[in-house]
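Colleague: predicted model follows, preceded by the sequence.
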Amino acid sequence: MMKYDAVIIGSGQAGSPLAARLAKAGWKTALIEKRWVGGTCVNDGCTPSKTLIASGRRAYLARHSAALGIQMPSPVVDMATVIQRKDRIVTAKRARLEEWLRKTNGLDLITGAASFTGEKKLTVHHPDGTFTEVEGNFIFINTGASPQIPALDGVNDTPYYTSTTIMDLKTVPDHLVILGAGYIAMEFGQLFRRLGSQVTILDRSAALLNKEDDDIAGELKNILEMEGIKIRLGATVTKAKRLSDGQVELTLSADGPSQTITGSHWLIASGRIPNLSELKPERAGIVLTKKGFIKTDDRLETSVKGIYALGDVREGPAFTHISYNDYLVVSRNLLDKAGLSVQDRLVPYCMFTDPELGRIGLTEKAARENGRRIKVAKLSMSQVARGIETGETRGMMKAIVDEDTHEILGASILAPNGGEIMSVLEVAMMGKLPYEKIRDGIFAHPTFSESLNNLFMTLDNV
């Protein structure tokens, strides 16, 4: 039995920095990783997907350059090279992270799959068939989440892709059918449409992106449909079947009689589930939520004292930057006695469609449901000087303001670099600035952020 002060399970965006900081603070630390260091973000999420999206945008810009007076031949997508570039970037990033971890004094990097055998005891099953038993005074779970596969008739006999496996395709699909209409579906749908695929998105919901305001979701839907993506809402997939020619046939239950749709490739993007099947948290007495995620308090401690859960394995916003903030909360509380909490923290996020959706704080819908007295500022990108000059006029800016305090409660920025523009408003929210400070602030001209002046000027006569 190997004994440690701290055992971290999973080397994602919380696990790796936490392991390094605890080791540098003098804690004897073990970091257990069953696959590759870096977790979802580096290997299967942010890094590879945004690398591919960059290739899709280049193809889109080449096709639409004539409007700016630049005549170009139709671009030819070399998918093998696109994937090679993605793999090269991922491998380099992973290698740098692993080198950093292995050079950290007091930190043991252990490869294998961990399973609880008791409250703070684990067995690590190594790839070579051997195993190691470890015990920690503190245990930190950062095992992340994986794509959820729905229990559909025929799903186990029908080839499908997930957000992980589709990023290794060496050829562009003729017709990609996507099950689900969330952020992953939107990003991959636009990506493969731009690479040359016919794309159909299917979802049983009556509305697109139900966490967003209707005007924002509607604007994005129009943008994607203008690019040639077909979006079918209110359509429940009931059966999947592989045809003799290798294509996939999906049976839909929609208004009227059932229908079928056929595609060359099928992407399942209908949610994610926590990676807990191998870990066996019940053996440690850890309580789960109704959805199967690890339940924690507002300082990320589980039902077992001294065992913490960070990142996507716990129920809450599943974003890389939130996982990293989980690390900050836990490490500063344990080492600096900071008394931090995850309750009421600001949760920014981006959907990396083009234009990009940057989001922070309350939507108009949520604010009204909460009974808040608000004012709503809106500005079309067709009225933004920088957008007109660059030919980037799709999308809109929207902000929610407290009618009494004039503080900014939230924002939805569907625009080029929407996440960067949103971050300006996030800083204003962190400082509890009244919206007039942004309305009257000096921003460099002509930038997209400068039009935040104009956005809040729309409230002058409200």
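Modeller: Looks like it arrived, so ask away.

Colleague: only C-alpha atoms for contact and neighbour calcs from this point on.
Modeller: Noted.

Colleague: can you tell me how far residue 284 is from residue 326?
Modeller: Residue 284 sits 22 Å away from residue 326, going by CA to CA, to the nearest Å.

Colleague: for residue 96, same thing?
Modeller: Distance of residue 96 to residue 326, given as CA to CA: 22 Å.

Colleague: mind checking which of these two has more residues around it?
Modeller: residue 326 (24 against 12; other CA atoms under 10 Å).

Colleague: tell me how far the helix or strand containing the more buried one lies from the chain's centre.
Modeller: If you go by DSSP states H and E, residue 326 is part of helix 320-336. Per CA atoms, centre = their mean, to the nearest Å, the displacement of helix 320-336 from the mean C-alpha position of its chain is 19 Å.

Colleague: got the contact list for it?
Modeller: Residues outside helix 320-336 that contact it (CA atoms under 8 Å, 6 or more residues apart in numbering) are 13-15, 17-18, 21-22, 25, 41, 299-300, 310-312, 338-342, 347.

Colleague: wait, residue 446 sits on residue 388?
Modeller: No: between residue 446 and residue 388 there is no contact, the gap being 10.6 Å when judged by CA atoms under 8 Å.

Colleague: here's the one I want to compare it with:
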Amino acid sequence: MTRRFDAIIIGAGQAGPALADRLTKSGKTVAMIERKWLGGTCVNTGCMPTKALVAIARVAHVARRAGEFGVRGVGPVSVDMTQVKARAATISGNARQNVTTWLDGMPGCTVIRGHARLEGNGMVRVGEETLAADWIFLNVGGRALVPELPGVRDIPYLTNTSILQLDTLPAHLVIIGGSYVGLEFAQMYRRFGTQVTVIEKGPALIGREDEDVSAAVRDILEAEGIHIHTHVREIGFAKAGDGITVQVDQNNIACSHVLLAVGRVPNTSDLGLERAGVATDSRGYIQVDGQLGTSAPGIWALGDCNGRGAFTHTAYNDYEIVAANLLDGESRSVDDRIAGYALYIDPPLGRVGMSEHQASASGKSVLVNKRPMTRVGRAVEKDETQGFMKVVADAKSGEILGAAILGTGGDEAIHGIIDMMSVGATVAQMTWAVPVHPTVSELIPTLLSGLHPVDA
């Protein structure tokens, strides 16, 4: 017997529960299918537990600097990893329980635990049961990529998920991958007291960013004692007693733990997409149009699995777009989204829109301005002057094309520019804003007023 619903949502990550809420409030019946954790990556293995760890690492870092601010009575600082793990797990667990309570108490929503597979013609199988709906939403997320490197299957490697289970401090953590996830773990574990080495095959860390951003991030991390290797050609692994040997070109690095942080893959290989006519790209990401519709009528893909954003906030915006179009009669498109994100090292990097390199490569007539954080009063007062602020604009239209704020509060200050870009405000309009002093954001109008041609 087939159970029929108005809508089926596969995956209870960021977009799923919110969409279920909107659908049920509009009078529709919803089946929410989840095979693992309600709440998805963000709640369980992503933002919430990792940013809790980042916060703990910052407390340890600030405590070690107490004497620089004239604060006495602070002795040697160490970290209790059992307590660290417990705090992150509690924060994550509480959030997961909140999502569970929300969904279980949602009128019109039926939560089904199990592995869903598409059968075609609006049909979904979960175990021995068959469900049917006119609308199907795929919100299945992604997982850490395990690269096919020599010896990797012979060692007890860690991913961003399994490293959260550590309750002892690694003696030496080698991180494969010098991008966002790897660098956040690198700094936090260094601040916990671990020796940390980062291995990156590319010529620079966070390769999608401008060279000056990448170089500044490297300087920040190396100043804290993190060893960084770039331009690496060959990487291999071997067990060595109780430890691990990592081959980096012609050198061997002995370590206690290895974290693989080289990217993500979507959880799409076992969904039966081909049976429903849902097309994917070469990497397994579900192909969608601007309204997030797939190649199969009546099926949409939201969140990390569609390759149109790899963040909690973009997944939530996917829900907003789909709900607005299906329930509110609007015609919103993911193609109109302003791309913003952050790297949560300390100080953080806030980013929006094009980098300077991307803007210049686009053929536009580009204006740019850059100010060091040493010119920001708030940063000086806190003695956190690493980094800089940079903005890029179109010389002809005055359109703000993108910005980077690497510095204290950069993850928050960037929203001033995100908001400007979202409403289409021009440089001329925003130059006359009167921000609050003393803040990091107060430098934004000054930054805009100093824009000049790239080559000037």
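Modeller: That came in fine, so what should we check first? Bear in mind the structure is a predicted one, so any value in this text is a computation, not a measurement.

Colleague: TM-score for these two?
Modeller: TM-score for the superposed chains, counting by TM-score structural alignment, normalised by the length of the second structure: 0.96, backed by 452 aligned residues with a CA RMSD of 1.4 Å.

Colleague: and the helix or strand following the helix holding residue 326 of the first structure, how far from the second structure on average?
Modeller: Per DSSP H and E, the first helix or strand lying C-terminal to helix 320-336 of the first structure is strand 349-351. Mean deviation of strand 349-351 of the first structure relative to the second structure after superposition (mean CA distance after the TM-score superposition for the first structure): 0.6 Å.

Colleague: where in the second structure does the helix or strand that strand 349-351 of the first structure is followed by align, residue-wise?
Modeller: In the C-terminal direction, the helix or strand that comes right after strand 349-351 of the first structure (DSSP H and E) is strand 356-361. Alignment of strand 356-361 of the first structure against the second structure: residues 348-353, by TM-score structural alignment.

Colleague: contact partners of that stretch?
Modeller: 338-343, 401-414, 417-418.

Colleague: what of stretch 41-50 of the first structure?
Modeller: With CA under 8 Å, 6+ apart as the test, stretch 41-50 of the first structure has contacts from 12-13, 36, 40, 86-87, 89-90, 93-94, 163-164, 167, 320, 352.

Colleague: what do you get if the cut-off is 6 Å, keeping everything else the same?
Modeller: 86, 164 (CA atoms under 6 Å, 6 or more residues apart in numbering).

Colleague: residue 417 of the first structure pairs with which position in the second structure?
Modeller: Match for residue 417 of the first structure (TM-score structural alignment): residue 409.

Colleague: number of residues surrounding its match?
Modeller: Using other CA under 10 Å: residue 409 of the second structure sits among 20 other residues.

Colleague: again with residue 402 of the first structure
Modeller: Residue 402 of the first structure, neighbours per other CA under 10 Å, totals 18.

Colleague: map it onto the second structure.
Modeller: Using TM-score structural alignment, residue 402 of the first structure pairs with residue 394 in the second structure.

Colleague: same check, this time on residue 136 of the first structure
Modeller: With TM-score structural alignment as the criterion, residue 136 of the first structure matches residue 133.

Colleague: who's in contact with that match?
Modeller: Counting by CA under 6 Å, 6+ apart, residue 133 of the second structure has contacts 4-7, 122.

Colleague: outside of the strand or helix carrying residue 176 of the first structure, which residues touch it?
Modeller: In this assignment (DSSP H and E), residue 176 of the first structure forms part of strand 175-179. Strand 175-179 of the first structure is contacted by residues 197-202, 263-269 when judged by CA under 6 Å, 6+ apart.

Colleague: number of nearby residues for residue 392 of the second structure?
Modeller: 30.

Colleague: I misspoke; the intended subject was residue 220 of the second structure.
Modeller: 17.

Colleague: straight-line length of stretch 150-160 of the first structure, end to end?
Modeller: Stretch 150-160 of the first structure end-to-end distance (CA to CA) = 12 Å.
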